[in-house]
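Visitor: What follows is a protein structure lacking sequence information:
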């Protein structure tokens, strides 16, 4: 197994080296797209830009080797930044670093236990709600930078949006967000105006990241503070990374190891936390851009991270002059592009329960500012609605044979915790028929609750002096009855002679 994994990795790197020029160029272009968004996500989280930039550098380098999906771009993302913002505001940066380390450990365990299969329970409605809520939160995070400011800030935001949306009509050789930053920075340097700049947001990196241990008390109290945020950051990061990996799988028509991606992301976040960075995850927009520019191998991911730090160190004086209005314009664009506008049209076309799940996911996420909480509520509602739908498919019909004095109940469908009560209520305890036959040929017993309901009904009928026969159990249902329904099993061997179909 290890040898096969090694050969697979070598093939991915070899493929990348064979496409070296395209991978390197795609990674470099991706870096230019990363810079504005990473800085913007940093001030969403309430930390210095260097925290997000260090994290993106470290995460990209580690994930290039440890990740399960080549060509994915990972770094400090808006979804994790939104979760982290509340912790930074209440306890400061050091607690965020501790939460990042713990989130990485959670993700490593998640991957090693192959719990990535749990992501299959996240329905399309929940994923759509997650994306829409993320868009709403990203936009709302810009409001503090748009209120109580000089009119020049609003003018720069409008100009930035115009550049972002109009330039691609002329050329796509250079990402329009980068042109937005260049143009607005040049304008504010040429014409001084009362607007905030990146330098006002905090310190930019001027050296390589160094190993550090978060300066927090090692106590249960600290764990109680960081654990909820760490769990939320871990789950949100895993969800977005799994969604990104699935997008790449579809675009490249290849498969990837989701379990390895989970563990690899955990290692990357662990490294980020110990080098002064915030937790991150897969970035859908940058990853799709990387693929479109020809980056299909791990080399493109590695290049994006390394080139990012090179640019930050070399161009630090210039980057500090970037107006915050340019970042706000970019984040508004990200918010608009992230939101699934088709979901508004689908509200009228999709089943009502799907729309309720999507809207509930958005509402809980926006109200709590916790993406993980929104996803949890969405998954729970999906499960409840699914159980309700399956429950309604169960049916019990009865017929009476006067010649033998036998009432036959024919059960069809799935019998489990949600439908067990319906089964129990289907039997008429006042029926005068001396013989009762329960035919489960078209039914399946799923859990202990179903067996208990059947056992209780059989017991009540017998106590009224009736001879009860249970027939038609399939192999799985019969095994469940053997283990958890001794009273049913005893009755099956008596009286009219029950059989298992």
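Guide: Received, thanks. Because the structure is a prediction, the values reported are computed rather than measured. Residues are numbered from 1 along each chain as shown.

Visitor: alpha carbons only for contacts and neighbour counts from here, please
Guide: Fine.

Visitor: Need the residue in this protein that's farthest from the chain's center.
Guide: Here the chain reaches farthest from its C-alpha mean at residue 403, the gap being 61.3 Å by Cα atoms, centre = their mean.

Visitor: Use this one as the comparison:
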């Protein structure tokens, strides 16, 4: 069945004990998701409720329809830079359009079974753009972390640096102190978590947010809060509204939508693979992509932002005892209850605290050790990871991924072509070839004959014997169309010079390629032998 949510297969052996675990895990993740959802939305240039509504609606749909048992969906830090850039350049209505279009792309990716292709993106590219996004998230939070007076942060790197430097003398000591205290508490909570006893079950982000809100309210600190900047958050879900759609806008949104879809696919499937390793299960990648597509197509009609699988919340879900998608649905319901009954309390949450939380998330999101370990890897790997990182930071994620994939492709072609080799068959192995060099030559080819390694045959063309040429392809694992064309050109050249060409050892994919190209009709029937020994015997008979 092409569409089968994991939820339908999760009830075999399900009992009250497992339901209790799922409910408790869902409540825990729901509480953890609250500050993150608001922080991600604010950092993306949106109102805090956009993040909460996305966690509720999109997160619920992803758990209900997804292909993973324990993955939690919602707004993610990886989207911050992309969403902020779209909002600044095209506006919120076009962000909603791009999000809906990305949902269509994601669904089609799953429908056409392209989920496994995401795994072919090299790890160097993934690390490069993940670290680049983490760096940009940290950079985007400097404004609220220091309480700087900047009306609107630019989306581009150099303009952001210029704006921060220009406003450096406007920093707010109260905001900086609260942000540093919040960040310090988050770090200490993680370091000493095992010594906190029953308190260890409380999420550090939630504890930090509550304490920062209480301190801000008691001392009436002169800093920005959700209430002063956004007027608080609504205590109800938004109503369904059609998003403005026009062909003119849609034309410009194709590239941003593809970027959102690609990033969402990578992030969600990477998260699902991590979850698989923790619960010793296997997700259905194409079902997950279709669920992500439905969620991202739906959420813009409720004023939300792009959603994907979230690693931190998924790991929290697993560590809290979750076993089925029920926990993800409970997580969405928990957020809904918080919005309905506790929304007025959110107006006093200080933005400096949310900035500290995002700084903490960005640091944990990046794989910074990989930069320290770069000297252990080959130069092409270093160039790829650093190029993707700097291009993500300075230019654009789309350009960074394109360049990264191109560099990885070139490196792969070079490595595979360097592993392919051609060697002369020795007379010591085949006595019949003794004193026949220049008249009867035999070559063994290893590896792949493809467009990056056709030079192997071109070298043979330059040194053709006078009577017979034998090619042993027993150790060739792959031939592409370029390689097949080169073999046919070699056969044509041999025919012109009245040289007999003998092919030995065809098997598996090379044999299939020869059959498909009708190469058997090009040479006489006595030109093909199962191994080099029989070919040499026939040539020297």
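Guide: Okay, I see it. Quick caveat, the model's predicted, so the values are computed rather than measured.

Visitor: Could you tell me the TM-score of the two chains?
Guide: Put the two chains on top of each other and the TM-score (TM-score structural alignment, normalised by the length of structure 1) is 0.91; 493 aligned residues with a Cα RMSD of 2.5 Å.

Visitor: re earlier: how about the secondary structure of the residue farthest from the centre of structure 1?
Guide: Following DSSP: H, G, I helix; E, B strand; the rest coil, residue 403 of structure 1 is assigned to coil.

Visitor: Relative to residue 433 of structure 1, how far out is it?
Guide: Summarising the geometry, the distance separating residue 403 of structure 1 from residue 433 of structure 1, computed by Cα to Cα, to the nearest Å, is 11 Å.

Visitor: and the residue nearest to residue 390 of structure 2 when sequence neighbours are not counted, how many residues sit next to it?
Guide: Spatial nearest neighbour of residue 390 of structure 2, excluding adjacent residues (Cα to Cα, 6 or more residues apart in numbering): residue 132 at 6.9 Å. By the other Cα atoms under 10 Å criterion, the neighbourhood of residue 132 of structure 2 contains 27 residues.

Visitor: Please apply the same query to the one 5 residues further on.
Guide: Counted by other Cα under 10 Å, the residues lying close to residue 137 of structure 2 total 26.

Visitor: Does it touch residue 83 like I think?
Guide: No. Applying Cα atoms under 8 Å as the test, residue 137 of structure 2 and residue 83 come out as separate, 11.7 Å apart.

Visitor: which residue is nearest the centroid of structure 2?
Guide: Using Cα atoms, centre = their mean, the most central residue of structure 2 is residue 266, at 2.5 Å.

Visitor: what does that one align to in structure 1?
Guide: Residue-level alignment of residue 266 of structure 2 against structure 1, with TM-score structural alignment as criterion, gives residue 239.

Visitor: so where do the strands sit in the stretch 1-150 of structure 2?
Guide: The residue ranges that make up the strands of the stretch 1-150 of structure 2, judged by DSSP state E, counting those that start in this stretch, are 73-74.

Visitor: My error: substitute the stretch 201-350 of structure 1 in the last question.
Guide: Using DSSP E, counting those that start in this stretch, the strands of the stretch 201-350 of structure 1 run over residues 281-282.

Visitor: Determine the number of other residues adjacent to residue 109 of structure 2.
Guide: The tally of other residues near residue 109 of structure 2 (other Cα under 10 Å) stands at 23.

Visitor: Kindly apply the preceding question to residue 416 of structure 2 instead.
Guide: Each residue near residue 416 of structure 2 was counted by other Cα under 10 Å, and the total is 15.

Visitor: Counterpart of it over in structure 1?
Guide: Superposed on structure 1 with TM-score structural alignment, residue 416 of structure 2 falls opposite residue 390.

Visitor: Enumerate every residue touching its match.
Guide: Residue 390 of structure 1 makes contact with residue 414 under the criterion Cα atoms under 8 Å, 6 or more residues apart in numbering.

Visitor: in what helix or strand does residue 501 of structure 2 lie?
Guide: strand 500-504 (DSSP states H and E).
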